[in-house]
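Chemist: just need the structure, nothing else, for what follows:
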Amino acid sequence: MNRTARLTRRNRRTLRVAGAGAAALLALSACSSSDGSSSAKSGTSSSDELSGTVTVFAAASLQEGFETLGKQFEKEHPGTKVTFSFGGSDSLAASVTGGAPADVFASASTGTMKIVTDAGDASGTPVTFVRNQLEIATLPGNPDRISSLKDLTRSDLKVVLCDKEVPCGAAAQKALRAGGLELTPVSYEPDVKSALTKVELKEADAAVVYRTDVRAAGDKVEGVDFPESADAVNDYPITLLENAPNAEAARAFIALVRSAEGRRVLTGAGFLEP
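Modeler: Down below sits the predicted model:
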């Protein structure tokens, strides 16, 4: 082979190597572009994460359990905040139907939930997530030796009840009817927490409240079970509201409430399984 032929062959080999190198560079460039697209897609999906405030209107008896779940929700979904408005279910229902901005309504009875559904303010069908039963709250140590619902009719006792319009008051009236009893309290309170506070402050000797509230009060009161309470167990329904400002996050909060973890927290607070 002469010198000219050898040079020609070498030049062809050099060109093949250069071409392979260029192909490799193009492949790397394509991979880099693909990785960039994946990163962009990942960034897009992260922007879909839950954020913003979830406003929950809930029965006063749910306060301790829902506040625990609210903190858990915020921890699981950074960038969210759960705010609560607790009170009598009837007044909360009136606020919802009156146009108050909220995402979720959790009521202490199906009757007060019906106010919201009849007004067309519930999105979908409300679902019962827990139940609750009445108990008598007495002063610590039960100094008046209260052992039954009938004992509350004694003239020497100052007894408070919830308003008849709120679920705990309606349940108390149902229990009294079941026992064939009549009771005139010293006051009717707007919600269960207010009734319990009267006993805690020693402004009343006893109150008919939920067992969950007796448990939440700790050693500030003492609870007394009574058989008529079995005839007045309340179902607690929850719903997404029709014009929820943050519907996506609200659905996630409701899912937490209804989950095994939510049930564990609420039954731990004294609620019954639905």
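Chemist: C-alpha only now, for contacts and for neighbours.
Modeler: Will do.
Chemist: can you give me the helices in the stretch 151-274 of the chain?
Modeler: 167-178, 192-200, 211-217, 247-258, 260-268 (DSSP state H, counting those that start in this stretch).
Chemist: and for Arg263, the neighbour number?
Modeler: Applying other Cα atoms under 10 Å, we find 20 residues neighbouring Arg263.
Chemist: cool, Thr8 as well?
Modeler: Other residues within reach of Thr8 by the criterion other Cα under 10 Å amount to 10.
Chemist: what's the distance between it and Ser85?
Modeler: When distances are taken as Cα to Cα, to the nearest Å, Thr8 and Ser85 turn out to be 87 Å apart.
Chemist: this one next, for a side-by-side:
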Amino acid sequence: MIGSSTVRRGVAAACAALAVTAGVAACSSGDDSGGKTVLNVYAAASLNKVFTQLAEYYEKAHDDVDVKLNFAGSSALVNQIDQGADADVIATADEATMAKLGDAVENPKVFATNTLVIATAPGNPKRIANFAGLADPAIKTTVCAVEVPCGAATAAVEKNTGVDIKPVSEETSVSAVLAKVTSGQADAGLVYVTDAKGAGDKVATVTDPAFAAVVNKYPIAPLKDSEHKEDAEMFVSMVLGQNGAEVLGDAGFAPPTS
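Modeler: Okay, here's the model as predicted:
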């Protein structure tokens, strides 16, 4: 597979050539019409609320920067970058997915951890007691696809416990799993603790000791080919710093572990 750095350089070269031929700016320079620097931050779907808040903090401290957020399943984000997407910063829901970017990212650092929980309809009407209860074919369970970090975590719990779940659907992001539960399309879903907390009284939660053994570590890194390296590095520093720790903690994320 061609590295994402190579793809991004190729896209930039093609844009430059087109601009010369056409006599116009054929591609975005990363600045909007207001003259602000556009910082493109790609983040796992489970980071939606916290990164939205952190982006607001960053913009208040840097009034010449417009932070553009792109949320999706971590694997989808990596694929977008491999195909030449103009990202400056990426945060994924596990280290294995970040590692797929290879040398396209600089010095990824873990900034938070997360674990799974079972989300059900309010009141837990199916009386699900634990992870093993999801093996009951009468329980419509939805999970993340194994290619996505929350799906890989689910598969790890299945392997550790010997419980075999037959899901009614496999979603591309944890937010999609949660939506299936809150809409009534599924009785239960394997989501992160933070997503269930963010859903408030829309869901009930069921824990299991097996979840504590599978911890997702969230890394963040600037892209090597970023045209706004200084802002990218400062945004990463903010997430790794006190502001980031407070916002992440309020959302239910645990701090990095050794």
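Chemist: let me have the helices of the stretch 151-274 of structure 1 in TSV, extended by distance to Gly99 of structure 1.
Modeler: Rendered in TSV, the data for the helices of the stretch 151-274 of structure 1 read as follows (distance: least, Cα to Cα, whole Å):
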stretch	distance to Gly99 of structure 1
helix 167-178	22
helix 192-200	25
helix 211-217	29
helix 247-258	16
helix 260-268	28
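Chemist: nearest to Ile146 of structure 1, out of these?
Modeler: Among the helices of the stretch 151-274 of structure 1, helix 192-200 comes nearest to Ile146 of structure 1, with 13.6 Å by Cα to Cα.
Chemist: can you map out the strands along structure 1?
Modeler: 52-59, 80-87, 104-106, 122-132, 134-138, 159-162, 187-189, 206-210, 222-224, 234-241 (DSSP state E).
Chemist: Ala170 of structure 1: which of the ones you listed is closest?
Modeler: Ala170 of structure 1 sits nearest to strand 159-162 of all the strands of structure 1, at 8.0 Å, using Cα to Cα.
Chemist: can you point out the buried residues in the top helix by length along structure 2?
Modeler: Across structure 2, the helix with the greatest residue count (assigned by DSSP state H) is helix 4-22. Neighbour-count burial for helix 4-22 of structure 2, with 16 or more other Cα atoms under 10 Å as criterion, is recorded at Ser4, Ser5, Val7, Arg8, Val11, Ala12, Cys15, Ala16.
Chemist: want to throw those residues into CSV with distance to Phe111 of structure 2?
Modeler: Supplementary listing: the buried residues of helix 4-22 of structure 2 in CSV, determined by distance: Cα to Cα, whole Å:
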residue, distance to Phe111 of structure 2
Ser4, 23
Ser5, 24
Val7, 28
Arg8, 26
Val11, 31
Ala12, 31
Cys15, 35
Ala16, 36
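Chemist: out of those, flag the one nearest to Thr120 of structure 2.
Modeler: Top of the list for closeness to Thr120 of structure 2, among the buried residues of helix 4-22 of structure 2 and by Cα to Cα, is Ser4 at 39.1 Å.
Chemist: distance check, that closest one against Gly162 of structure 2.
Modeler: Counting by Cα to Cα, the gap between Ser4 of structure 2 and Gly162 of structure 2 amounts to 38 Å.
Chemist: which stretch of structure 1 lines up against stretch 224-241 of structure 2?
Modeler: Mapped onto structure 1 using TM-score structural alignment, stretch 224-241 of structure 2 spans residues 242-259.
Chemist: okay then, goodbye and thanks.
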